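Enquirer: Only the shape, not the letters, is given here:
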């Protein structure tokens, strides 16, 4: 049995699901893309190739090996994009919550069934159908759970809006002792620079009480300000619109001190090192073309 334990984003990682780029399928048609950045690269003719993405994900697997982290992988489904394991489920405390994701991604959930079945039945949660949620929008942070959402009337038209208010309420009911704090995110089906696909595309807490944030990802300035006040301005690294587009907030913490980051994030990586972090740099730019990066491709199961 797997004894799950996730209280926050930064405690020492012991077990994780890392997605897979194997048998990723052909380049999708524009109408089959789930986000504006993928569309951009399909149209530009430089959508990422399976071989390149496999190399990138193996680099992350090697970092996990170096830090003695147990790594689970999804079963490979032929011609299916299974890179973003954070989309399909997430763990809070000792519970795994299955994400009600876009209906045409059901297969991805089946591919982690062998891991799901290792978890005590009472800790496997499937939310009611009306609750839409993806793991990129959900961040346990000790006494808090931060959740990215979108409550605009055009929610049904926005394929980029992945987590609704019903899910926020359901998670609050599941964890009555936590303070659930939701944030309205800026959404666009057509402009990747104006689209915060998930909360982790514009914000992420990191070790030592610090955080990375992009102001324009938030629709409500006071909600952005709440986070700045919560972490303290001096502890925050503000990223630009272009850095958000490149996914600078979507790095991944192995511990309070160790962070996996994309090797081209020069400004961020220098700042992290100045703050005393160990930065494990990996190539991840090809995966980034699908509007997801390191946090999106990893789903932590156990942290100390």
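Expert: Received, thanks. Just so it is clear, the structure is predicted and the values come from calculations on it, not from any experiment.

Enquirer: Please count neighbours and contacts with C-alpha atoms only from this point.
Expert: Fine.

Enquirer: List the residues that contact residue 206.
Expert: Neighbour list for residue 206: 9, 10, 212, 253, 256 [criterion: C-alpha atoms under 8 Å, 6 or more residues apart in numbering].

Enquirer: how close does it get to residue 179?
Expert: Residue 206 is 19 Å from residue 179, where distance means C-alpha to C-alpha, to the nearest Å.

Enquirer: ok, how many other residues are close to the closest residue to residue 246 other than its chain neighbours?
Expert: Nearest residue to residue 246, sequence neighbours excluded (C-alpha to C-alpha, 6 or more residues apart in numbering): residue 288, at 6.8 Å. Residue 288: 22 surrounding residues under other C-alpha atoms under 10 Å.

Enquirer: In this structure residue 288 contacts residue 243, no?
Expert: No: in terms of C-alpha atoms under 8 Å, residue 288 does not count as a neighbour of residue 243; the distance is 11.6 Å.

Enquirer: Could you tell me which residues make contact with residue 297?
Expert: 18, 19, 83, 84, 85, 86.

Enquirer: Which members of these occur in helices, if any?
Expert: Judged by DSSP state H, the contacts of residue 297 include no members of helices.

Enquirer: putting a second one here so we can go through both:
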């Protein structure tokens, strides 16, 4: 039996699902792109190829092995993108919530069913159909649950809007003892530099009291100020528009003082080291072309 336990983003990691880039399938056509960044690379002929992405995920896996983390991988589906495990489910405390994802991604959930089967069935939840919520929008901070959403009346027109207010309210009801705070995110179907696909594209806590933040990812200044007041401005690393585009806020914590980051994130990695973090640098720039990075590729199951 898997005893799930996730209370925040940074405690010592013990078990995680890491996505897979094996048999990732051909480069999608333009109308198959789920996000503006993939679209950009499909048009430019720079969309990542399987062998490069497999090598990047192998480097990530090697870091997990170094820290003695139990790693689960999804079962392989031919010609199918299974990199972004974060989208398909998430753990809050000891409960596994299955995401209602875009319909053509449903098979990604089937590929981790063998893991879900090891969890107490009473601790596995599937929200009702009208609830849209993806793991990239759900962030735990001890007694807080931060959730990215999009409150625009044109929600349904945006394939980049992944979590709705039904999703926020569902979590509020499921976890009445948590402070559930939603953040209205900026969305764009056409310009990746102005699209916060998920909350972890414009914010993520690191360590005990620090965070990485992109102010312009929030539609409401009050939402941004909520985090500034909670963490303290001096504890937040503010990223620029191009750094947001390159996914600087999508690093991944193995422990309160250990962060896995992309090797090209020089400004961020220097700040992390200056603040006492061990930074495990790996190449992940090819996977980043699909508007997802390190946090997006993981689904943590157990932290201390």
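Expert: That came through, no problem. Only a predicted model underlies this, so the values are computations on that prediction, with no experimental measurement involved.

Enquirer: tm score of chain vs chain?
Expert: Scored against TM-score structural alignment, normalised by the length of structure 1, the superposed chains reach a TM-score of 1.00; 304 aligned residues with a C-alpha RMSD of 0.4 Å.

Enquirer: one step back: what's the closest of the contacts of residue 206 of structure 1 to residue 48 of structure 1?
Expert: residue 253 (24.8 Å; C-alpha to C-alpha).

Enquirer: can you list contacts of stretch 191-204 of structure 1?
Expert: Stretch 191-204 of structure 1 is contacted from outside by 35-37, 134, 136-138, 147-149, 160-162, 183, 185-189, 211-218, 241-242, 244-245, 247-250, 291-292, 295, using C-alpha under 8 Å, 6+ apart.

Enquirer: Now restrict these to buried residues only.
Expert: Taking 16 or more other C-alpha atoms under 10 Å as the criterion, what is buried in those is 35-37, 134, 136-138, 147-149, 160-162, 183, 185-189, 211-218, 241, 244-245, 247-250, 291-292, 295.

Enquirer: just checking, what packs against the host helix or strand of residue 244 of structure 1?
Expert: Assigned by DSSP states H and E, residue 244 of structure 1 belongs to helix 241-245. Contact partners of helix 241-245 of structure 1 among helices and strands, from 3 or more C-alpha pairs under 8 Å, 6 or more residues apart in numbering; DSSP states H and E: none.

Enquirer: The very next helix or strand once past that helix vs structure 2, average offset?
Expert: For helix 241-245 of structure 1, the following helix or strand on the C-terminal side (DSSP H and E) is strand 252-253. Once fitted to structure 2, strand 252-253 of structure 1 is off its aligned match by 0.2 Å on average (mean C-alpha distance after the TM-score superposition for structure 1).

Enquirer: quick one: strand 252-253 of structure 1 aligns where in structure 2?
Expert: Using TM-score structural alignment, strand 252-253 of structure 1 corresponds to residues 252-253 of structure 2.

Enquirer: what does that stretch contact?
Expert: Under the contact criterion C-alpha under 8 Å, 6+ apart, stretch 252-253 of structure 2 has outside partners 9, 10, 11, 206, 207, 259, 260, 261, 294, 295.

Enquirer: ok, the closest residue to residue 294 of structure 1 other than its chain neighbours - contacts?
Expert: Sequence neighbours aside, residue 251 is the residue nearest to residue 294 of structure 1 in space, at 5.0 Å (criterion: C-alpha to C-alpha, 6+ apart). Each residue near residue 251 of structure 1 by C-alpha under 8 Å, 6+ apart is listed here: 259, 260, 261, 262, 293, 294, 295.
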